[in-house]
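*Asks:* My questions are about this predicted structure, shown below with the sequence.
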Amino acid sequence: MEPLWAGLVLLVILFILLCSGLWVAFSLLGVGVAGLALFTQAPVGQAMATTIWGSSNSWALAALPMFIWMGEILFRTRLSEDMFRGLSPWLTRLPGRLLHVNILGCAIFAAVSGSSAATAATIGRMTIPELHKRGYHPLMSIGTLAGSGTLGLLIPPSIILIVYGVATDQSIARLFIAGVFPGLMLVVLFMGYVILWSLLHPEGVPGEKEKPSWRERLVALKFLAPVTLLIMAIIGSIYAGLASPTEAAALGVVFSLILSWLSGSLNRESFLAALMGAVRTSAMIAFILAGAAFLTVAMGFTGIPRELAAWIGGMHLSPYALIAALTVFFIVMGMFLDGISVVVLTTSVIIPMVEQAGLDLIWFGIYIVLVVEMAQITPPVGFNLFVLQGLTGRDILTIARAALPFFLLLCIGVVLIVLFPEIATWLPSRMGAH
């Protein structure tokens, strides 16, 4: 049990470092140094140097800054405005009407962004004033955006799936493809809830004065064409085995620059702003990954993951009981840390348990992203809540209350992929990428 006591000491050190306001990357490095210095005879400096270099020198990581840059470029275009114009004529007869623009708009932008916060901010900036002006229920407008914004983490290309793939040595192409059906499942759950809610609360959904003709609907499709082609180019090239995720990311950057130029949004200022935004975010994530890789090596030397996995194994938990315990654990972690930090902090300890339980690591990647999505809309550190607070000016508790039904829908999503793992595993099993 000695390694478990060591683990408890290191957990306290990590908690102290994070609460002191130290950057997550430095906190991870600090705990790794403490683990090696206090509980092993391993050379700290040599282990740190080789691990940080090894974790940084990864071809799979090249996709990360590319997808982030693509999202930053599109964040500064008129893409969200065009999506609103393209989607709204098709949704006027559906119960809930333009509330579905939040859900479908977020799903579409998620497929070219990879970031939850960027998805919520981009779509929200366009739809919230429009829905308010037309008289839609304010809490429902905010709730649909809070819930659907989380799709940025799941629908490929997903930044957090790249981080998970690098941390666990899994195929990023397979993880991307595995996220498609669970993402569509959440879209259906969200839209189904909005339809049900609007039938029960018709006063929250104003009637549209004008009914668009079929001709107007078909004309509106031209506004959706650019982003649809971009999604097909990225996801289609990966699924068909024509491009690796890194190559697809480079294609995405080229196409997004062309889209930005054609829309008149590309100039020197927007180009530099997108580039610097991508550099800042990529550097932060790469630094966290380097710290996490060093902590993983330190944990290996201390024997904590092996001992913990054996201890959990000795409890003879069923896979369902293990998943239930991990779900509570990840939600609590996600209340205080961002999603990427949760993934990199926990993989070194959790993955041995998951492998021992016989769970598929591709499936587990989708499961962990779904649970982290739930944490994005839970106080006190729900990043989507902060984004919407900035957009609407409402207090965080009001926004959390609006997001609660979508948190519960995400819980249903987790239950569904646990009961029917094929939702996540069927499509990757059909593709030829390795």
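*Replies:* Yes, it's here.

*Asks:* only C-alpha atoms for contact and neighbour calcs from this point on.
*Replies:* OK.

*Asks:* ranges for the helices of the stretch 101-250 of the chain?
*Replies:* Shown for the stretch 101-250 of the chain, the helices assigned by DSSP state H, counting those that start in this stretch span residues 116-134, 138-149, 151-154, 159-168, 172-178, 180-200, 214-239, 245-262.

*Asks:* which residues touch Ser55?
*Replies:* Listed by Cα atoms under 8 Å, 6 or more residues apart in numbering, the contact set of Ser55 reads Leu289, Ala290, Ala293.

*Asks:* ok, the first one - contacts?
*Replies:* For Leu289, the contacting residues are Ala25, Ser55, Val163, Ala167, Val344, by Cα under 8 Å, 6+ apart.

*Asks:* can you check the last one too?
*Replies:* For Ala293, the residues meeting the contact criterion (Cα under 8 Å, 6+ apart) are Thr51, Ile52, Ser55, Ala167.

*Asks:* Can you tell me the element Val279 falls in?
*Replies:* Assigning secondary structure by DSSP states H and E places Val279 in helix 268-302.

*Asks:* how distant is that helix from the center of its chain?
*Replies:* Centroid separation between helix 268-302 and its chain, computed with Cα atoms, centre = their mean, to the nearest Å, is 16 Å.

*Asks:* take the one below as the second:
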Amino acid sequence: MFDFSTEGVIIVLLLSLVMLGVHVAVSLAVTSAVGIYLTTGKLHVVQATVASTSAEALRDFTFAVIPLFMLMGEFMGRSGAVTDIYIAINRSLRTVPARLGIATVLGNTVFSFVTGVSIASAAAFARIGYPEMKAHGYNKGFALGTIAGSSVLGMLIPPSVLMIVWGILTEQSIGRLFLAGVLPGMLLATLFIIYILIAARVRPDLVGQQMQDAPVVLEEGAFDSTAHELKPAQFVVSVVGVLGIICSVLGGIWFGIFTPTEGAGAGAALALLLAFVKGMTGRGFIDAIYAVGKTSAPILILLLCAALYSRTLAMSGVTTEIRSFFVDSGFGAWTVFAIIILIWFILGMIIDSISIMLLTVPIVEPVAMAFGFDQLTFAIVGIIAIEAGLLTPPFGLLVYTVKAAIRDDSVGVQHIFWSAIPYWLIMLALAAAMMAFPFITNVLPNALM
């Protein structure tokens, strides 16, 4: 049982602060300071632990991976190369039912290889794909559910910010985590496409097939891929640029040519070159730096506080106590797995994915290892489960991101939540299949690293 003079206070205090709306970084820092003091009874130990943790974080180049990969994605997004590829995919699928929905999934798959943030994917394709789907008679909820659902690929296909955070928290190889996510990401994208094709066959009205002969009229100012002139040279530059950067960066990491941090730096430099070739201005460069700074700085502060929190758990024995509780409970491995997934799923309805990781991974990962789960598989399954929570009410972040990006008062968030249900059900089904068959995540890391 827990010693509620220390372990219990740490858990209750952290949960209370988070539920009261205190920022997760502040909650982690306060809880850590209180926990260290209760464990040691010495204020100077608290000060020394905070100072040493901060110094180590500043010296650790691993933390630079996040802003550098985000910068790579920002430059690629501003270059317009991914938009060119999306347009080409869309035009090549003219004879396929629900082509716009499928093009959105495939476009998100490509975009996921250059950005590690699913919110960026959701916002980008809400602006690119929704106006055209709406003009072609797609059910609005179905269209936006497709955009929100497929945007989760950004956190599963490398370079993923969640994979980087998980690797830092558990001291796993980020390169192996990147490789472990490729096959599940491809499988998830395939399952999404299969669902869209089935939905189009069962309910043609969802994808506007009853309007095939009707004229397509886009709203004023909306992006129109059919009117967008895509010159062959422009398309070649976009494809070669995107694929070249992806292969150079991820291939270099997987084959040991450079570290993830070095790869992120090389990717950012190559993406900057592509963006300038594609016409990005000096003002666009400054805006990209500013956008990444606003997004990455809070994440890095969170990681610093999470490192302090992990030390507190180790010093106070909370992790050991929780692991012992589950081991001695008599629960089976799959029961423990279901409990962990349920916790992540519920938290995903309330807070963002990185905060969920920082709060739970240092605790649940040792529990999973004690029950013999494969470490790589558990990491990828955890990312999938946490992302699934971002599609569920009442505070599904991806749904609200899509809603904010379209500015269409005729469709409410409840319609998007309802249409996103099949996508998170598919994600949970894939997570269970991966736990049953760990080779899905291990085959590429074992073969290439």
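*Replies:* Looks like it came in fine. Computed from a prediction, not measured in an experiment: that's the story for all the values here.

*Asks:* burial measure for the residue nearest to Val187 of the first structure when sequence neighbours are not counted, as a count.
*Replies:* Closest residue to Val187 of the first structure apart from its sequence neighbours, by Cα to Cα, 6 or more residues apart in numbering: Ile103 at 6.7 Å. Ile103 of the first structure sits with 24 neighbouring residues when counted by other Cα atoms under 10 Å.

*Asks:* now Lys42 of the second structure
*Replies:* Quick note: Lys42 of the second structure (other Cα under 10 Å) scores 11 neighbours.

*Asks:* Could you report the distance from it to Thr53 of the second structure?
*Replies:* 17 Å (Cα to Cα, to the nearest Å).

*Asks:* Which residue would you name as the spatial centre of the first structure?
*Replies:* Taking Cα atoms, centre = their mean as the criterion, Leu153 is the residue nearest the geometric centre of the first structure, at 1.6 Å.

*Asks:* Packed most tightly, which of the helices of the stretch 101-250 of the first structure would that be?
*Replies:* Neighbour counts (mean count of other Cα atoms under 10 Å) averaged over each of the helices of the stretch 101-250 of the first structure peak at helix 151-154, with a mean of 32.

*Asks:* neighbouring contacts of that helix?
*Replies:* So helix 151-154 of the first structure is in contact with 106-107, 109-111, 113-119, 158-161, 179-180, 182-183, 366, 369-370, 373, going by Cα under 8 Å, 6+ apart.

*Asks:* And stretch 377-391 of the first structure, by the same measure?
*Replies:* 116-117, 120-121, 124-125, 142, 146-147, 149-150, 334-338, 375-376, 395-397, 399-400, 403-404, 407.

*Asks:* Now do the same for Val117 of the second structure: its match in the first structure.
*Replies:* Mapped onto the first structure by TM-score structural alignment, Val117 of the second structure lines up with Ser115.

*Asks:* If you could redo that for Pro422 of the second structure, that was the one I meant.
*Replies:* Aligned partner of Pro422 of the second structure by TM-score structural alignment: Pro405.

*Asks:* so which strand or helix has its match?
*Replies:* Per DSSP H and E: helix 396-419 holds Pro405 of the first structure.

*Asks:* Summarise which helices and strands that helix is packed against.
*Replies:* If you count contacts as 3 or more Cα pairs under 8 Å, 6 or more residues apart in numbering; DSSP states H and E, helix 396-419 of the first structure packs onto helix 138-149, helix 180-200, helix 361-376, helix 383-392.

*Asks:* between those, which gets nearest to Gly96 of the first structure?
*Replies:* Closest of these to Gly96 of the first structure is helix 180-200, at 5.2 Å (criterion: Cα to Cα).

*Asks:* what sits against Thr406 of the second structure?
*Replies:* In this structure residue 406 of the second structure is Ile, not Thr. Ala126, Arg127, Tyr130.

*Asks:* from those, which single one is nearest Gly372 of the second structure?
*Replies:* The closest of these, once distances to Gly372 of the second structure are taken by Cα to Cα, is Ala126, at 41.0 Å.

*Asks:* OK, contacts around that closest one?
*Replies:* Applying Cα under 8 Å, 6+ apart, the residues near Ala126 of the second structure are Leu144, Ile147, Val402, Ala405, Ile406.

*Asks:* mapped onto the first structure, which of the residues you listed hold?
*Replies:* Among those, the ones whose aligned partners also touch in the first structure (both residues aligned by TM-score structural alignment, their matches' Cα atoms under 8 Å) are Ile147, Val402, Ala405.

*Asks:* burial measure for the counterpart of the second one in the first structure, as a count.
*Replies:* Spelled out, it's Val402 of the second structure. Aligned by TM-score structural alignment, Val402 of the second structure pairs with Leu388 of the first structure. By other Cα under 10 Å, 26 other residues sit near Leu388 of the first structure.

*Asks:* any idea how far Leu388 of the first structure lies from Cys411 of the first structure?
*Replies:* From Leu388 of the first structure over to Cys411 of the first structure (counting by Cα to Cα), the distance is 21 Å.

*Asks:* And Leu29 of the first structure, by the same measure?
*Replies:* Taking Cα to Cα, one finds Leu29 of the first structure at 33 Å from Cys411 of the first structure.
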